[in-house]
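S.K.: The following comprises the amino acid sequence and a computationally predicted model.
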Amino acid sequence: MPLETRTQDYSTATQGSVFLITSDGRTLQLPIPSQSQHDPLTWSKWKRFRALCAISVFTVVGLVQVQGTSLLLDELEHEYNAVEIAPLRVDTLSSVPCIFWGIGALTWVPLSLVIGRRPVFLICTILLTFSTYLAAVSQTFYVHLLARCLQGTAGAISPSTMILTVIEMNFIHQRPRYIASFWCLTTVFSNVGLAVTPYILSLGTWRSFYWIWLGPCALTIFLALFWSPETYFERPAMAFDGHILSQAENGRVKVYSKWEDVPGGKPMPDTPHTWKTSNIIKNIIFWNRTKMGGWPAMKAFPRQLIICLFNPLIFWVLILNAFIFGSMVVTLATYVEVLMAPPYNFSFNAIGLVKFSPAIGALVAFPVSGFLTSWMVQRLARGNKGVREPEHYLPSFIVPVLTSSSSLCLFGVAMDRHWSSIWILVLVGVNYFSAISIFTANTLWVTEAFPRWAAPAIVVVGAGGYAVSFGLSTGIFGWIQSQGLSATYIELGMVTFAVGLVGLPINFWGKQCRQYIYKRWGDNDDQ
């Protein structure tokens, strides 16, 4: 579409629709990178690798800390008296981080709009290290519980602010691969870490788990200081194709005919990078080289959060994520008890080794949710005259919805009829594959369909989904008592499939709904 010479605002009807592929088959590099050395899209491959490595190591350590306590419950039951800790149970130590993942996401994302992604990352590394130390030295159940809450809060940066970090470091057409690789590979390595937990316990008591992982926690502080630059970058207006483009981080794109019309005028040229001691020190301490949204952004955040919460296109994803992620949490807790009971009679060390099953499931999710999604979106965009619509990501929901619902139903049957332990392990791996794949699909859909509200949308899907999944994992015990283990899993699989079917009408009417939402609420946005 030719650009007109008068100022235009492409923030409503075209929100989320991107001209991605040219007539000669080239994939455009969008957003258009600036000439600034602080623009993450202009970083070298080594600098981008270091940044991704820093957040990935933290995510692996955080996931091990959040999930590892489930393998300590047998020893913890001998540590704490059930009567003294009533009405709470020992397994509360295992489940409570889920709800604090939600609370943490509500905290870190708006805070990162004020002070930056990097300072928030550094705060979380310090908090995770402190909480792990607190868990290791705790002498009472409630101090241990406080440490677990803090661990969940610190780890909440991974499915929220860190996802925004990955998005900011990559072009639009690269995001499916990088989001999938980040979440899949960190899950693989975290499950490998969980697999060695029984051998760590053989070195001493349950405190050994926290003491040994305290070292990697401290390492994340070093990586946050030296390997993790700020990724939030407000791109200045730039000349492009005979016009002047102003690209805002909230998705608003304006085209001007002359520099006099641009707010702030022509930007000053970026200062060349010099290797001075002062510059190195500034990169280590709390230092942000680009203007953040500030307190106005935080002030606007609650309103945007409410809009996203009641947005049917996002609310559907929240519920779907809650059921699939919640089912994964319940399954990971259930299959340990099943395999340690007759007729399987697995030893505690063998239970640790079966953690390789979720790791394999997460590894398989990488090509499916990453490369297959990228190929599919490119193909659909070519068939749409080069324009990529957010609805092109919806087919990526099909596989995880089918595999999650079917694996849950089969898992219930397998436990009821005492199928071979191989079936149990395969179905657990498939369930994990579904959870990782759906998380990638959720992230791409909500951030690309509503780029202006990407941050609050991530919080709604993450915080809301994990909070609901905590309720599901807590309340399912009553469900199991009334329906039985097998019937509960079959019903859970059927409900998951029914929620997934909501994606069909969204595929047909999603674009019209997006346009209406932006026209109704987007024009009055404070950002």
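M.R.: Perfect, thanks for sending it.
S.K.: all contacts plus neighbour counts: C-alpha atoms, from now on.
M.R.: Noted.
S.K.: Quick check: Arg48 vs Tyr10, distance?
M.R.: 30 Å (Cα to Cα, to the nearest Å).
S.K.: Look at these two and report which has more neighbours.
M.R.: It is Arg48, of Arg48 and Tyr10, that has more neighbours when counted by other Cα atoms under 10 Å, with 20 against 13.
S.K.: ok, now how distant is that one from Leu305?
M.R.: Taking Cα to Cα as the measure, Arg48 and Leu305 are separated by 30 Å.
S.K.: go on, Asn507?
M.R.: When Asn507 is compared with Leu305 (using Cα to Cα), they lie 24 Å apart.
S.K.: The two: which has the busier surroundings?
M.R.: Set side by side, Asn507 and Leu305 show more neighbours around Leu305, with 19 against 15, by other Cα under 10 Å.
S.K.: wouldn't the more buried one be in contact with Ala457 here?
M.R.: Yes - with contact defined as Cα atoms under 8 Å, Leu305 reaches Ala457; the gap is 7.0 Å.
S.K.: Just the element for the nearest residue in space to Tyr393 that is not next to it in sequence, please.
M.R.: Counting by Cα to Cα, 6 or more residues apart in numbering, the nearest residue to Tyr393 once its immediate chain neighbours are dropped is Trp445, at 6.1 Å. Taking DSSP states H and E as the definition, one finds Trp445 inside helix 421-449.
S.K.: Included below, for side-by-side comparison, is a second structure:
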Amino acid sequence: MDEKAFVDATQVENGPSAHQAIKIDGEVVLVSDSTVQRIPVASADPNDPLNFSKWRKMGIMITTCWFSIFSLLSLAGLGSFFNTLFHLYGADHTPDQIVGLSTYPTMLMAVGCLVLLPIAMVIGRRPVFIISVLVCLICYITAGTSQTFSQHFISRIFIGIATGAVESLLPLIIADVTFLDERGFYFGIYWSTQNCVSSGILIGLPYLIADAGWRWFYWLFVITMAISFIFAFFLLPETKFARLPITLSGKTIHTDEFGHTMVLDNEEALQRFGHIDADEHTPEPKRTYLQELKPWSKITPNAFKVWCGAYIKIGKAFTSPAVIWALLLSSISLGIGIAVSFVYSVVLEVSYKWSPGSVGLFNVGIIPASFLAMAYSGWFGDKMNLWLAKRNGGVHRPEHQLVNLIFPCLAGVVGLVAIALPANSPEQYSAWGMLIGWAIFQFSFTSIIITTTTFAAEVIPENPGAAIVCVVGGKNLVSFGASQGIIPMVSKYSYLTAFMILLGILIGICLLGIPVYFLNRKWRKATAKEIQT
């Protein structure tokens, strides 16, 4: 990679030096003389995922979005026919056990995250993703043919583990092929498409189940997951890429296996890596399309060390106050959403006399809400980050992402109140209150997921992949308490009291974001000093 190529890639010829471009504490000179820099630095290798064509990246986005939509929908969609499941299994199982068909697999997505991502660091993203698709496909078949509650439950447990790829591996794949200044936009497409398409299908699912029976819930996903396998095999190349340290003009540029880019003095690089490679790297020949179809990749050198190191880095990520806070915020948002999905069909059928087939219309507002969330947290969020960077002398701080969460947090509060009141007092309020409140809350939830994912990808500069696992994957484990607790709370209290308890927790976590905004920068500075020493 010659010097001109590097200057063109980073676009800092009239701005700060390369060493100033990326600080070890995570602050980035994102804007220099009104020019947005492309970080991380793409290599001259034609196989570098950052150098993929737009068409290749579009295929990757289609593949990741397709799997995420239908795997997550197979977990969340059970709420659309809980009454059927109560009639089917109610004689031998408690309501909590039946609800567990949805909550336990969702919780075990966190286990999938912890298992799948470190393996993907060693053997590659592509083979792990293909295996996840095949596991889901097989388990949809076994769930659809199950004859007992236990068979149904075990099938869904493995579906939950395999779906863990959605919230660890797939965001990492997207990070592999995108630059920092555009990542929020791509994450916005990823998360918003999930909600938008899922809501449309949720509208029709009750009609399908009412007409053809509950087993067709799984036959639908058998078909869509077979298509997902075709997409994964033909459209998703391996995105794991070993970026060798590059020496240029007295500096060393290095991006590690987690996607973190550092620009160091050569002396610092010698201490860190033990060697510095030459300026000129001979890139491998461009892989042909047929070569990219190979379902396995080269095992990472020092595989066991990388595998163990991934878990060590995940543990260290939990020392960040920002990671813990982002995890709590995304968890309570998800938990409330799951809790609402448990009760809405019962409320609409019993209190508002809706037919079982029509309860899916409750989700119609998610479609515009998802588009709004994508526009707000994707396009507008990136613009806000650039504006805040310009106000900060061109320097982007990870905490700038938290400013984008103010409006979604307020929307979440309004939406939950709008749901709780009609659910508790149907004689006083219209069902439209629940529908509008659900749309508002889904805007809040989707915006929070987009922003906390983007935030996690940069809040710990030396461990972005580990932070993504903690925030995006861990939320399924933490949200289990909120979602699993709604049934006993409703039984003991009322819909209003149960949802107000969740509202109080939501408000408390949102307010904790204020001290995190100011304190996390001190944590980053302290961590950077430890790394440098």
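M.R.: That came in fine, so what should we check first? Just so we're clear, the structure is a prediction, and the values are computed from it rather than from any experiment.
S.K.: Any idea what the TM-score is?
M.R.: The TM-score (TM-score structural alignment, normalised by the length of structure 1) is 0.90; 512 aligned residues with a Cα RMSD of 2.6 Å.
S.K.: returning to that earlier point: map the residue nearest to Tyr393 of structure 1 onto structure 2.
M.R.: Under the alignment defined by TM-score structural alignment, Trp445 of structure 1 corresponds to Phe455 in structure 2.
S.K.: So its match versus Pro321 of structure 2, what's the distance?
M.R.: Counting by Cα to Cα, the gap from Phe455 of structure 2 to Pro321 of structure 2 is 13 Å.
S.K.: circling back to that earlier point, superposed on structure 2, what's the mean shift for the helix holding Trp445 of structure 1?
M.R.: Comparing helix 421-449 of structure 1 with its match in structure 2 after superposition yields a mean distance of 1.1 Å (mean Cα distance after the TM-score superposition for structure 1).
S.K.: Report all helices and strands that that helix contacts.
M.R.: Helix 421-449 of structure 1 makes packing contacts with helix 175-195, helix 312-340, helix 356-366, helix 398-417, helix 454-459 when contacts are defined by 3 or more Cα pairs under 8 Å, 6 or more residues apart in numbering; DSSP states H and E.
S.K.: average distance between the last one and structure 2?
M.R.: If you overlay the two and look at helix 454-459 of structure 1, the average distance to its match in structure 2 is 1.7 Å (mean Cα distance after the TM-score superposition for structure 1).
S.K.: can you tell me what part of structure 2 that helix aligns to?
M.R.: Applying TM-score structural alignment, one finds that helix 454-459 of structure 1 aligns to the residue range 464-469 of structure 2.
S.K.: the strands in structure 2, which residues?
M.R.: Assigned by DSSP state E, structure 2 shows strands spanning 28-29, 31-32, 35-36, 246-248, 251-255, 261-265, 395-396.
S.K.: Could you work out which of the ones you listed reaches nearest to Ala44 of structure 2?
M.R.: Counting by Cα to Cα, Ala44 of structure 2 lies closest to strand 246-248 out of the strands of structure 2; the figure is 10.8 Å.
S.K.: what about the closest one, distance to the chain center?
M.R.: Here the centre of strand 246-248 of structure 2 is set off from its chain's centre by 33 Å, with Cα atoms, centre = their mean, to the nearest Å.
S.K.: mean deviation of that strand from structure 1?
M.R.: Following superposition, strand 246-248 of structure 2 is found to deviate from structure 1 by 4.6 Å on average (mean Cα distance after the TM-score superposition for structure 1).
S.K.: helices and strands around that strand, which ones?
M.R.: Using 3+ Cα pairs under 8 Å, 6+ apart: strand 246-248 of structure 2 touches strand 251-255.
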